[in-house]
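J.: return a 3D structure for these sequence lines:
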Amino acid sequence: MPPTPARTRIGAGFILLLSALTAIGPLTFDTYLAAFPEIAVDLSASSALVQLTLTASLAGLALGQLLIGSLSDTYGRRRPLLGSLAVYVLASTAIVFAGSVGMLTALRFVQGFSAAAGMVLSMAIIQDKYTGIQVSKVLARLMLVVGVAPILAPTIGAQLLRFGSWRSIFGFLAATGVVLLVLAAVFLRESLPVERRRLGGTSAALGTYRDLLTNRPFLGLALLSAFYMSALFTYVASSTFVFQAGFGLDVQQFGFVFAGGAAAITIASQVCGALVGRFQPTQILTFAVWSGLGLSTALFVVALAGGGLVPVGVLLILTLATAGLVMPSAPAIALATNGHRAGSAAALLGALQFGVGALIAPITGLLGGDPAVAMAGVMFTMIALSAILLAAVSRTWRRQPVAPLAPPTSVPAITAEIPVSAL
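T.: This next block holds a predicted model:
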């Protein structure tokens, strides 16, 4: 089969649509955070039960990526995407009328499951349509959404609460789903030709996941990115306690600091896109991980020494910036040789990221003590694990150099987007 020709032009409208599909995840998880106390009162539920609705949506997202990504390798990208968006609209609408926390929890699982489609299939569509350095350039543009959406989502939710109840937030999400469904139906064409689709049904899908999980270079880089993402989950989950409870910032001041972290990730991701073509993703990843290890070590030491707001804040933002280099590079390398199973590979990567991140993020709350020390310690540990995995997988690059920027002989290279936050 002849190779798929590379696209010579990256359409802004197409990238904007993929970005919007990617943003549905952060919007789904972060928009309603400010409404937790109101939900607890309205549904006569404890705070723990309300928090369980977030856990349910995370579980739905992880499972949704695994199933929908795999299905897309067999049935194409368009049908699973449109079907999932329709389910998302129905689930979001049903939540508006939820009368109990149990119903809300079940519907949040469905909502998270269906939201996975926009996130995982946008990755697979990039694989289908782009090759070479265009892959990393498209990913860098998507990272603009990845960095900004988790920051904007709680703000949107807070503004909606000013004019309505918590139910208005899910009305907004339902309306967003309708807009995305219409845009995808009108403008998004099938990107996976029939001749490139996987045959064999469920047994083939399970076999694909088994092959990916036993592929040491892929699994090593997937876990590397998952641990690095866990450092970001840790920051998102604990930052309010660190800066408001620990350093005494008010809500607006904390917002500026939090926005600084998002800006650092976003700017670094754009720098990564500019560096592609001058440096290999392996070089960028190596520099980013070892820099992150040094910065997170300094952050942990300063926090242990009782450092003030400025040194802790500066080191934290610099550490977060390295994630903007890691996030485009690690998936590009990990998935470069899996173009024939792009949906499944991207799904497994995303499921690992959310699964590991959701497990790690609450650890800071369990550790107790100084919140800055707990946050810095967990972030350092996660980045150190990423560095160990980098040292292991880099041996395979020396034995068999990875060149995801080169045009492939049969299928184009793939990269993946990683959602910054689900908390």
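J.: from here on, contacts and neighbour counts on C-alpha atoms
T.: Fine.
J.: could you identify the longest helix within the chain?
T.: helix 133-163 (DSSP state H).
J.: what packs against that one?
T.: helix 12-30, helix 101-129, helix 166-187, helix 251-275, helix 309-334 (3 or more CA pairs under 8 Å, 6 or more residues apart in numbering; DSSP states H and E).
J.: report the inter-axis angle for the fourth one versus helix 133-163.
T.: Same thing as helix 251-275. Counting by axes from the mean of the first three to the mean of the last three CA atoms, to 10 degrees, helix 251-275 lies at 170 degrees to helix 133-163.
J.: just the third one next, same as before
T.: Helix 166-187 and helix 133-163 are oriented at 150 degrees to each other (the same axes, to 10 degrees).
J.: can you get me a residue count around Leu366?
T.: Counted by other CA atoms under 10 Å, the residues lying close to Leu366 total 9.
J.: so what does the helix or strand it falls within touch, helix or strand wise?
T.: Element membership for Leu366 (DSSP states H and E) is helix 363-367. The contact analysis (3+ CA pairs under 8 Å, 6+ apart) places helix 363-367 against helix 216-240, helix 371-399.
J.: one more, for comparison:
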Amino acid sequence: MTSVKTSQPTVTATGRPRVGLVLLLGAITILGPLSIDLYLPAFPTIQHELGASEASVQLTLTGFLVGLALGQPISGPLSDAIGRRRPMLIGLTIYLAMSVLLAVSPSIEILIGARFLQGVAGAFGVAVAMGMVRDLAAGAAAARLLSTMMLVTGLGPILAPMIGGQLLRLVDWRGVFWFLAVVALGLLATAYFAIPETLPADRRTTGGVRTALRSYRVLITDRIYVGYALTNGLMFGAVFGYIAAASFVYQGIYHLTPQAYGVAAGINALGMVAMTQVNGRLVSYFAPRRLLIVGVVIATLSGAVLLGIATTRPSSVWWIAVPLFVMVASIGLVMPNGMAMALNDYPKSAGTGAALMGASQFVLGGAVTALMGLGGSSTAIPMAGFIAGLTLLSLTAQLVLARPRSGRAAAARQRVLLRYEPATHESEVAAEARA
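T.: Below is the predicted model:
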């Protein structure tokens, strides 16, 4: 059996990317949600067995998020310069090794360090997969593909808490990381034989990795790109505020079992996945940015309601669970559209653009989880306050920074892009502009 090493994107006879390839890329990115959600029900057990504080256990999540944030600025430009396939395989290999180390970790310090390195490795899959999608489509078409990919990615938050809760019936928390090692091994083998190279040599950035890194300057001076990056990043931070605190709030305050918490978290993620599929259909009728704004407005209103309810310290968990469900579901309208619109002008730097966007998300997510540990878990108010504040900031970034350019500003920006993003041929630029 031979591996797939073609340099041409895999498409159907109609010119559309194979859905199977996009779903497989989603399976690669599922390592992120799995690595986060799978072991959340084990937080109290890890704290007890390793004699660690609540804040230090949450640092294992922070370390993973920081690794994801730092790994993406490396993997993105690398994939723009040498292609997508090799960085993805390297990342999966390192992730496998770190999963084994985590399974045998003797202390909380090693656990935090190994989680950081596991995050760096996982970043290669996240950034490269997003770059591959942009290799194959642009604009609304990319939003549809990203919605399809999130169908698989969203299975991570749905299944991980449930699987984690059930695994803890059979094994200790170390068994959770052995499970991740097995998943990584399966994905590595599948990727080696089934994922082609989607970025041909003639579409890669010239001048090597150094030139690819210089494209960061173009990205961070693009008001609209920064607006979309902050919109997604702040929403991502709101979700991780929920992720970091929910296991303590649900189990510590409302006394849910690990299994019941897993079901509650899975229902929230199911709402997000359902909304991504609705979004995949709606982008055929409505502009991606309009759908994104609707999603952020819903999240902001849900955050405000959640904060108001949390201050009353309700006796039933349902008062907390319902606005959390609405907030998490709204992500399905925000993330695919935000990523697609942010990368629309950067066909040759899609890996770098996706990496910078992903890094900003995980920096914010890591900061929120670290701060959540300081807020305590005696009430749901810290969690609700972070969610309300971050969703409001996300809406502000979208309305202020990501607003469309005037005709003159658009022409000036196009001249900058042509200097750093020379088109493969003129028809490609025209097609992407229409998308």
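J.: once they're superposed, tell me the TM-score.
T.: Once superposed, chain against chain, the TM-score is 0.85 (TM-score structural alignment, normalised by the length of the first structure); 407 aligned residues with a CA RMSD of 3.0 Å.
J.: coming back round to it: so how far is the longest helix of the first structure from its chain's centroid?
T.: Offset of helix 133-163 of the first structure from its chain centre (CA atoms, centre = their mean, to the nearest Å): 11 Å.
J.: pull out the buried residues from that helix.
T.: 133-158, 160-161 (16 or more other CA atoms under 10 Å).
J.: and it, how far from the second structure on average?
T.: Mean deviation of helix 133-163 of the first structure relative to the second structure after superposition (mean CA distance after the TM-score superposition for the first structure): 2.5 Å.
J.: Ala361 of the first structure pairs with which position in the second structure?
T.: Ala361 of the first structure maps onto Thr369 in the second structure when the alignment is built from TM-score structural alignment.
J.: my guess is that match meets Phe236, correct?
T.: No: applying CA atoms under 8 Å, one finds Thr369 of the second structure not in contact with Phe236, separated by 11.4 Å.
J.: residues in contact with Leu188 of the second structure?
T.: Taking CA atoms under 8 Å, 6 or more residues apart in numbering, we find Leu188 of the second structure in contact with Leu89, Leu92, Thr93.
J.: by neighbours, which of these wins?
T.: That'd be Leu92 among these, by other CA under 10 Å, with 25 neighbours.
J.: re the thing from before, I'd like the helices and strands packed on helix 133-163 of the first structure as a markdown table, with distance to Leu352 of the first structure appended.
T.: Conversion of these to a markdown table gives the following (distance: least, CA to CA, whole Å):
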| stretch | distance to Leu352 of the first structure |
| --- | --- |
| helix 12-30 | 15 |
| helix 101-129 | 12 |
| helix 166-187 | 25 |
| helix 251-275 | 21 |
| helix 309-334 | 12 |
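J.: need the winner for burial among those helices.
T.: Counting by mean count of other CA atoms under 10 Å, helix 101-129 has the highest mean neighbour count of those, with a mean of 26.
J.: now that helix on the second structure. Mean distance?
T.: Helix 101-129 of the first structure sits 1.9 Å off on average (mean CA distance after the TM-score superposition for the first structure).
J.: how big is the angle separating that helix from helix 166-187?
T.: 30 degrees.
J.: now for helix 101-129 of the first structure, which elements pack on it?
T.: Using 3+ CA pairs under 8 Å, 6+ apart, helix 101-129 of the first structure sits against helix 12-30, helix 47-75, helix 78-96, helix 133-163, helix 342-360.
J.: tally of neighbours for Ala229 of the second structure?
T.: Residues contacting Ala229 of the second structure under the criterion other CA under 10 Å number 32.
J.: quick one: map it onto the first structure.
T.: Per TM-score structural alignment, Ala229 of the second structure is aligned with Ala222.
J.: pretty sure its match contacts Ile333?
T.: No: Ala222 of the first structure is beyond contact range of Ile333, at 9.6 Å (criterion: CA under 8 Å).
J.: so Tyr39 of the second structure touches Trp173, yeah?
T.: Yes: counting by CA under 8 Å, Tyr39 of the second structure touches Trp173, with 7.1 Å between them.
J.: once you drop chain neighbours, what's closest to the aligned partner of Gln270 of the first structure in the second structure?
T.: Residue pairing (TM-score structural alignment): Gln270 of the first structure is matched to Gln277 of the second structure. What sits nearest to Gln277 of the second structure in space, not counting adjacent residues and going by CA to CA, 6 or more residues apart in numbering, is Ser147, at 6.0 Å.
J.: right, I'll call it a day here.
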